[in-house]
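Engineer: predicted model and sequence follow; I will ask about them next.
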Amino acid sequence: MGIEIGMPRPIRRAMAFGLRLAPIAQRRACVKVVSLVAPRIAARLASVLEVHGSPWPSSFAALPLRPDAVAVWGYLRSEIGLGTAARGALEALRLTGRAAAGMDVPLPDRANVDYPVDAPSFRPGTNLAFINPPEILTGEAFFPHRALRGTRRIAHWAWELSHLPRAWLPAVDRFDELWAGSNFVAQAIAETTARKVEILPYVVSERELTPRAMARAAALGLPDEAFVFLCAFDFASHPARKNPTGAIRAFVDAFPATDPDGPWLIVKSHGAATTDIAAARIMEACGGHPRVRAIHSVLSRREMALLQDACDCIVSLHHSEGFGLNIAECMLAGKAAIATGYSGNMDFMDAANSYPVGYKLVDVRDAEYPHHQGQVWAEPDRDEAVELMRHVASRREEAQGRGAAARATILARFTAAAVARDWTRLLG
C-alpha cells in the first residue's frame, strides 16, 4: 500500500484501513504531523492517500480542455485562511471578464461556508492552486496535477517565516509557476527555490461599514466615548507567532487598571487552544485588568465586521505574518493600526497610514512553529508599543486621520477590483 516497508504488516494494514475511513482533513493533519518527524515515512504515506478519497473523478482527465479558461483551486467552502484567499482570488478573477471556474477542494469537517460551486465540465487551460505543499504531496486528492499536464499550473502558497521549509521543495516541480500573496512570502519562496515568484495579493473584501457607535452598542455594549483596541487571533494559527500576550501586556503596561475611564482592549480568539499552557499564558497576561475583555467564539462574518467597526485601533504585535488579513480588514474599515513593522503586513503599512512598531530579529525556538530550524522572526519593541498605544488613545483625531489614509491604501491596492488588475498583468 506504500506505507513504510519497515513496519510490521499488521500495522501497515491497520494504517491503510484507517486512512480509508478518515475524513480528508484528518488525513491532511496526519501528513503534516508525520512530515515534521519523518519525511521518508510521510512520502510513503502520501502514496496511500493518493488512492483514497480523491474528490476528482477518474473521468476528469477526459474532460475537454478549454485553453482560455482560468480556474482557482482551493477550500472554497471552508473558513480557513486559504479558503478565504481562494474565494477572494476568484472574485477578482471574475472581474477580468475571463472565463473563470472555482474548483472546490472538500474539507468535510471544515465546510462551513455557503459558497456555490459547479461540478467541473472542462479542464481549464490555467490553474491556480491555493493548496500548500503538504497537501500537494499527497498526490491527486487535493490537486489533480497529472490530469492537468499540458496546462499552466500555478501554485499560490501561504507561509509565515523567512525561509520556505525544505520539506516543501518536492512540490515545486509539480507547478510551472510560483505565486505568493506578499513580498515577504515571495522572497521566502524565491530564496529557497531559486525560482522567480510573482505576487498576486490577497483580496481584502469591501463591505458596508456600520457607524462606530451603532456597532459598539451591538457588539460590545460599551460607551461611544471609550477608546477601544482590538487584538484578534486564531489558536490554530500558532499563538506563539501571533503573540497576543505581547499586545495584552503592552496594554496592561500602558493603561492603569485603576482608571475607570481608560481605554479598553478586546481580545478576540477562536479555535481550540493548542495547549493548556497557551491559554493560561494569555489569561495570565490579562492580569485581571478590568478593561480587558476576552471573546472566545467563532463569529459570523457579519459579527466580526461589527466587532471591527466597534473598535478604534487594531493591535498586532505578531512575530511574523504571511500577509496580515485581519490588520488589512480593519484598515479598510478606516481604523488605526499598531502592528509589528515586519513581514507581510508591510506591503500595506507605513508611517503615513499606520503605526509600525520597531523590532529586532530573533531565532524561532523549538515548538514555537513548524520547521523552525534556521528561521528568524521579529521580537517587537514592547516599550515602543506601549507608547504608541498611549499616543493613539490620547490623539484620537490623528489616529482617525491615519485610519482614513489606511482605508485609501487598501482601496487602491487590495480590493477585488485592484487585484483584478494584477490578474490581468500576470495572465498576459
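Structural biologist: Received it, and whenever you're ready, just let me know what you need.
Engineer: going forward, measure contacts and count neighbours with C-alpha atoms only.
Structural biologist: Fine.
Engineer: residues of the strand ranked longest in the chain that come out buried?
Structural biologist: For the chain, the strand that runs over the most residues, judged by DSSP state E, is strand 65-74. By 16 or more other Cα atoms under 10 Å, the buried positions in strand 65-74 come out as 65, 69, 70, 71, 72, 73, 74.
Engineer: tell me, how many residues neighbour residue 50?
Structural biologist: 16 (other Cα atoms under 10 Å).
Engineer: try this one side by side with the last:
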Amino acid sequence: MSLLGQARRVWRGLAPEGVRRLAQPILAPMLEAHVRRQARKPHGADGAAGGPIRIVGYFEGSHGIAASARLAARAFEALGVPVERMDAAGAAFSWAPAGPAPSPASAWIFHLNAPEMLAALGQMGPRRVVGPRYGYWAWELPRAPKPWLSDAAMADEVWVPSRYVAQSLAGARAPVRVVPHPLFLEDYAEVVPAPKRAAFQAVALFDFNSSAARKNPQGAIAAFVQAFGADPAARLVLKTQNGALHPQALAALRRGAPDNVEIIDASWPYSQVKALIAGSDVLLSLHRAEGFGLTPAEALALGTPVIATDWSGVSDFLDSSVAIMVPAGRTPVDDPQGIYRGQEWAEPDIAFAARALTELRDDPARGRSLAAAGRRRVTERLSPQAWFTTLPEAVKTAAMRAVGEHKRAPARSV
C-alpha cells in the first residue's frame, strides 16, 4: 500500500467522523495537489509496458463522455483488438488508492476529462498505473480551463475529438492529437424510424446538464416558428433530458413553445433516440458551441438531413456538401446556468435557418441528396477504419500485438 493509502487508513481509524467531516475542505485540496504531483510522468517513460489495451470511462452513462468510451472500445473490438473496460464511476469521491494495483497495460486510454482523469488516477494510485497514458478530453469553448493545460502532464498524449478542441488546448503540457469518434453505419442501418408526428418533422436534442444556452433550443424554436408559424402540418420535436434538475429553465422553454413544438423531457434508451432522429425529416442543431457534435454525426449515419451552425467541432465533418450550414456571428458567452463563463461563442442566423427548414420541406429531393452524401462522409471520416488511422503508431503497434496474442491464446473450455 502507498504512503497515501496508509495515511488514509490511519486517519479513518483514529479520527472521529465529525472531525474528518470538518477537516475535509482543508484536506481535500491538499490530497488533490499530492495526486497531481504524483500523476505527472515523463512522456513515454514506460512505453514498453506489455499487457492489454485498457479503456477507462463511464461506460453506463448517457452523456457524451460515456458514449465516447463505448465507441472507442467497440471500434477496437470491431477491428479484432481485444480491450479491457474499467468503469470510472465513483472515482471522483476518492483521493487515495483503493483496492489492488491494476496490472500493466500497453495503453491506458482515459475517456475522462482532465478533472475526472485526475480523480481516477487518485483512486488507482498514479504510480501504479503502469503503461502509456492517453487522456481523451472534450471542451466546448475556444479556450480550455487553465488547469487542463498543466494537468495534461499526467498523460503521454491528449486526444481530442476535433481540431476545434485541439486549438482550445494550445499550450498543453503534452502533445495533443485529433481522434474523432468512430461510428458504425451498420448499426444505424438497422434502426427502425419512429412514426412522424406531422407531415414535416424537425428534431432537436439536448441535455439540460450540458447548458441549454450552449445547445440553444430557443434558437431552434425561433427558426421553426419563423419558417412555419403555427402550421399543424409541421412539427418540431425537442427531445431533452434532466429538465427536472433545472425546472425553471424547462418551464421557460415550455412557455415559449407553440402547439406545434413538442417538448419531451425524459431519459430514453438510446435506441429510441436514434429511432426519433431516423424518423424525422431534419435534425436541427443551432448550437452556439460543440466540442464535436456527436448528434449531428449520428444523424448523418442515420440518413437524416442536418441543419447546423457553421462553427466549432462540427466543422471537421460537416460542410455544405453534406448539410445545410447556418452562418453565425460571435457573441460573448451568456449562460444562465453558469456552466460556461467568459470567452465567446456563436450566434447562428435564425432567418437563414428558417429558410433552410422551408427549403427541405418544399424540396424532398434536396434532403435525399444530403442524406446520401452524409452517409458517404461517415464512411470516409468517421468509420472505425478511418478512426484507427488517427491513432499514434505506438497504440497501433500495441493493438496489432494484442490481436496476435489473442489469436494465439488457447481456446477456453466451457
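Structural biologist: It's in. Just so it is clear, the structure is predicted and the values come from calculations on it, not from any experiment.
Engineer: any idea what the TM-score is?
Structural biologist: TM-score of the superposed chains, computed with TM-score structural alignment, normalised by the length of structure 2, equals 0.79; 364 aligned residues with a Cα RMSD of 3.1 Å.
Engineer: returning to that earlier point: which helices and strands does the longest strand of structure 1 pack with?
Structural biologist: Helices and strands touching strand 65-74 of structure 1, as assessed by 3 or more Cα pairs under 8 Å, 6 or more residues apart in numbering; DSSP states H and E, comprise helix 81-94, strand 100-104, strand 123-129.
Engineer: need the contact partners of it.
Structural biologist: Strand 65-74 of structure 1 has contacts (Cα atoms under 8 Å, 6 or more residues apart in numbering) with 82-83, 86, 89-90, 98-105, 122-131, 143, 151.
Engineer: secondary structure class for residue 293 of structure 1?
Structural biologist: strand (DSSP: H, G, I helix; E, B strand; the rest coil).
Engineer: actually, residue 226 of structure 1.
Structural biologist: Per three-state DSSP, residue 226 of structure 1 ends up coil.
Engineer: can you check the one 5 residues further on too?
Structural biologist: Counting by three-state DSSP, the backbone at residue 231 of structure 1 sits in strand.
Engineer: show me what it aligns to in structure 2.
Structural biologist: Matched by TM-score structural alignment, residue 231 of structure 1 corresponds to residue 204 in structure 2.
Engineer: again, but for residue 94 of structure 1
Structural biologist: In structure 2, residue 94 of structure 1 lands on residue 77 (TM-score structural alignment).
Engineer: give the contact list for that match.
Structural biologist: Residue 77 of structure 2 sits in contact with residue 83, where contact means Cα under 8 Å, 6+ apart.
Engineer: coming back round to it: now the helices and strands packed on strand 65-74 of structure 1 in CSV, with distance to residue 204 of structure 1?
Structural biologist: Formatted as CSV, those follow (distance: least, Cα to Cα, whole Å):
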stretch, distance to residue 204 of structure 1
helix 81-94, 7
strand 100-104, 18
strand 123-129, 19
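Engineer: these: which one's closest to residue 265 of structure 1?
Structural biologist: helix 81-94 (24.3 Å; Cα to Cα).
Engineer: check the mean deviation of the closest one from structure 2.
Structural biologist: Here the mean offset of helix 81-94 of structure 1 against structure 2 after fitting is 1.3 Å, by mean Cα distance after the TM-score superposition for structure 1.
Engineer: could you tell me the angle between that helix and strand 100-104?
Structural biologist: Per axes from the mean of the first three to the mean of the last three Cα atoms, to 10 degrees, the angle that helix 81-94 of structure 1 makes with strand 100-104 is 160 degrees.
Engineer: residue 225 of structure 2: neighbour count?
Structural biologist: By other Cα under 10 Å, the burial measure for residue 225 of structure 2, its neighbour count, is 20.
Engineer: helix or strand: which one has it?
Structural biologist: helix 217-228 (DSSP states H and E).
Engineer: which residues touch the spatially most central residue of structure 2?
Structural biologist: Nearest residue to the geometric centre of structure 2 (Cα atoms, centre = their mean): residue 64, 3.0 Å. By Cα under 8 Å, 6+ apart, the contact set of residue 64 of structure 2 is residue 294.
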